[in-house]
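Q: Fold the following, please.
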Amino acid sequence: MTQDRTWLIVAGVLSALAALAHLAVIAGGPDWYRFFGAGEGMARAAERGELRPALITAGIAAILFVWAAYAFSAAGLIPRLPLLRTGLVAISAVYLLRALAPAAILLLRPGMMSPFWWWSSAIVLVYGLAYAIGTRAAWPRLSGAGQAL
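A: Here you go, the predicted model:
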């Protein structure tokens, strides 16, 4: 297995695990929303039995599963998805920009910093690097529509 495929498989597994964690939060209920940093508003809405927290969290999980599919597609594990290179660049960028969230919060709203922002940013930095490194390494192989991986 080539190194780019390894990075992309790792990236896909990480996104799939994040998606599963989001589904677990829905099942875990209000205390899980609090523990995973969703905010008191989401936790209280879940306590009241509102659908909004579950729908938002399920939507995030669905996006993360799609992102995992893009990594697996680029690694050659599933058929080629549309706009593969563009998608991988966008996914890398979103993860890496999210990793910068503590810096933005410190500048804009210093009172809102919490341990959640630090540890979650460190996690998504790893995700973003896996996508970016794998994408960069696979870039020549991923060019051209209809080419076999």
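
Q: Please count neighbours and contacts with C-alpha atoms only from this point.
A: Fine.

Q: what comes up buried for stretch 108-123?
A: Of the residues in stretch 108-123, those buried under the neighbour-count criterion (16 or more other Cα atoms under 10 Å) are 117, 120, 121, 122.

Q: List just the nearest of these to residue 11.
A: Proximity of the buried residues of stretch 108-123 to residue 11 was ranked by Cα to Cα; the top entry is residue 122 with 14.6 Å.

Q: okay but the closest one is in contact with residue 100, surely?
A: No. Assessed by Cα atoms under 8 Å, residue 122 is found out of contact with residue 100, at 9.2 Å.

Q: With secondary structure and distance to residue 6 added, can I get the buried residues of stretch 108-123 in CSV?
A: Rendered in CSV, the data for those read as follows (DSSP: H, G, I helix; E, B strand; the rest coil; distance: Cα to Cα, whole Å):
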residue, secondary structure, distance to residue 6
117, helix, 28
120, helix, 23
121, helix, 23
122, helix, 21
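
Q: Please generate a structure for the following sequence too, so the two can be compared:
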Amino acid sequence: MNEQPKQTALLTGAAISLFGAVIHWISPLLGPDWYAWLRAPKFVVESARAGTWLAPTCAALIGGLMFICALYAWSGMGRMARLPLPRTALVVIAAVGLLRGLALLPYAWNVPQLLDTFDVVGSLVWFVAGLGFAVGARQNWAGPARPARQAT
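A: Sure thing, here's the model as predicted:
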């Protein structure tokens, strides 16, 4: 089986996830306007303005989750040690990315006047990430889960 589509797809998912992690991790350094630009909930933006721990904690957690997605992509590519439940994780990450991307459709249908470039680009980017993880999951599912044991 050609490994190139899986490698490219998972590398794309990893890059998007890593970028998402970084922009969340730098949020506390860039302040409340950055949180607002990233579409953080109002209470998170208010937390950033008040200097409480809620905003940076949420940013760190979301960034951590995105970093874990990148780790699973690298693991799926064979670029690092195999992580637990790799196939399941890739499927779940793919589903979340695809759903995040498709969430734009009902929003566009019901309140198109509220859509802006950030919403459209964000949804497309996460849809592409979801596709990358889906291709990687499919190819990982088709291949062996673990190296075959040597006969002793």
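
Q: Residue 147 of structure 1: what secondary structure?
A: Counting by DSSP: H, G, I helix; E, B strand; the rest coil, the backbone at residue 147 of structure 1 sits in coil.

Q: what number of residues lie near it?
A: 9 (other Cα atoms under 10 Å).

Q: now swap in residue 26 of structure 1 and tell me
A: Burial measure for residue 26 of structure 1: 18 neighbouring residues, criterion other Cα under 10 Å.

Q: now swap in residue 85 of structure 1 and tell me
A: Applying other Cα under 10 Å, we find 20 other residues in the vicinity of residue 85 of structure 1.

Q: That one -> structure 2?
A: Taking TM-score structural alignment, residue 85 of structure 1 has residue 87 as its aligned residue in structure 2.

Q: what helix or strand does that match sit in?
A: Element membership for residue 87 of structure 2, per DSSP states H and E: helix 86-102.

Q: average distance between that helix and structure 1?
A: Once the two are superposed, helix 86-102 of structure 2 sits an average of 0.5 Å from its aligned residues in structure 1 (mean Cα distance after the TM-score superposition for structure 1).

Q: Pull up the gap between the residue nearest to the spatial centre of structure 2 and residue 30 of structure 2, please.
A: Nearest to the mean C-alpha position of structure 2, by Cα atoms, centre = their mean, lies residue 17 at 4.1 Å. Here residue 17 of structure 2 is placed at a distance of 20 Å from residue 30 of structure 2 (Cα to Cα, to the nearest Å).
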